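>>> turn this into a structure:
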Amino acid sequence: MLDLAKYESGTYKMKMDSFAIDAVIRQVCEKLAIEIEQKQLQLHLRLSPTVVVANQHRIEQVIVNFLTNAIRHTPERESIYVSTVEERDTVTVRVENKGASIPAEHLEKIWDRFYRGEPSRHRSTGGTGLGLAICKKILELHGVSYGVTNTADGVLFFFRLNKKV
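Purely as a prediction, here's the structure:
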């Protein structure tokens, strides 16, 4: 809550660094390895070595949130795909999980604070409803695009970062 309030205050200035996004993604995957193994999930990484300009700690927070959500919503023994796609000046970070899609009427609302798409709205079956709202503010403070889309057999979250020139 405090982080979100700080970001929404309009006075918070994001300190930018240069770092290898692929290395940060690998570190996050290692941190979450136990949760991945507990559900017997297959983690597929397709990462290109790319240096970006962003706040490393905050982008790590976004990746942790996206991947934690993917783990939570992926059925046992299914797959999660984490990839980076390089364009000319940007790189897109993609986290896709297999499993149930998000109903179309929920796609835009999931970024709202306290919004929880799962029907029971109970904390024991999901998070606080703040994670994606925090991610949204972090990505907005970076001035980058982000989003979510349903795929043929799952859900894809993504965001773009500027490459270091």
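>>> only C-alpha atoms from now on, for both contacts and neighbour counts.
OK.
>>> please look at Leu139 and Ala133 and confirm they touch.
No. With contact defined as Cα atoms under 8 Å, Leu139 does not count as touching Ala133 (10.0 Å).
>>> residue boundaries of the helices in the protein?
Taking DSSP state H as the test, the helices found in the chain are 2-8, 21-31, 33-38, 56-73, 131-142.
>>> what's the second one packed up against?
In terms of contacts (3 or more Cα pairs under 8 Å, 6 or more residues apart in numbering; DSSP states H and E), helix 21-31 is packed against helix 56-73.
>>> and for comparison, fold this next one:
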Amino acid sequence: MMHIVLHQPEIPQNTGNIGRTCVATGTSLHLIEPLGFRLGEKELKRAGMDYWDKLSVTRYIDYEDFKAQHPGAKIWYATTKAKRTYAEVSFAMDDYIMFGKESAGIPEEILVENEETCIRIPMLEDIRSLNLSNSVAIVLYEALRQNDFAGLEREGELHRLKWSK
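You can find the predicted model right below:
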């Protein structure tokens, strides 16, 4: 199982969308406080639709609490400040991918301690960042692709018609 970690997320709609992506991919969601919203907010539930009750979600008091509960975990730190792209690394199915809060990203103190596992999404120089839920989807699906989409449905069925052979 892959793991998505959100460090102090601020926007409930982003977290709801990320939760829905996690449910669709069998990925667990880890939320490091403080959160910029309450988990019961209607925006969070609306973005996550009716999937939120199917989500494996864990909350942590702070980053140190998260680290203490996952000693030895392989953590990738997604940041616009990294030297390597997410496509240049090899993800394993039990890896954690951390994303920072919308307004500031992951604190630089955490990044400098983990320089070798910092990754970025390439984008034009004058663009500050992508939307958080889009960033999670991009990196998560690359990690899943590298692991042959293990456990995920790879073929779909039409509702009324049939695919040709």
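>>> just the TM-score for the two chains, thanks.
TM-score of the superposed chains, computed with TM-score structural alignment, normalised by the length of structure 1, equals 0.24; 79 aligned residues with a Cα RMSD of 6.1 Å.
>>> quick one on the thing from earlier: TSV for the helices of structure 1, including distance to Tyr81 of structure 1 and mean neighbour count?
Shown next, in TSV, are the helices of structure 1 (distance: least, Cα to Cα, whole Å; neighbours: other Cα atoms under 10 Å):
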stretch	distance to Tyr81 of structure 1	mean neighbour count
helix 2-8	28	13
helix 21-31	11	17
helix 33-38	12	14
helix 56-73	9	19
helix 131-142	19	20
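>>> out of these, which gets nearest to Ser83 of structure 1?
helix 21-31 (8.8 Å; Cα to Cα).
>>> from Leu43 of structure 1, how far off is the closest residue to Glu96 of structure 1 other than its chain neighbours?
Among residues not flanking Glu96 of structure 1 along the chain, Leu156 sits closest, at 4.2 Å (Cα to Cα, 6 or more residues apart in numbering). The gap separating Leu156 of structure 1 from Leu43 of structure 1 is 14 Å, by Cα to Cα, to the nearest Å.
>>> so the two - more neighbours on which side?
Leu156 (21 against 16; other Cα atoms under 10 Å).
>>> let me know whether Arg59 of structure 2 touches Leu6 as I believe.
No. With contacts counted by Cα under 8 Å, Arg59 of structure 2 stays clear of Leu6, the gap being 9.8 Å.
>>> what is in contact with these two at once?
Contact with both Arg59 of structure 2 and Leu6 is made by residues 30-32, according to Cα atoms under 8 Å, 6 or more residues apart in numbering.
>>> identify, from those, the entry nearest to Gln146 of structure 2.
Distance ranking of the shared contacts of Arg59 and Leu6 of structure 2 against Gln146 of structure 2, using Cα to Cα, places His30 first at 21.8 Å.
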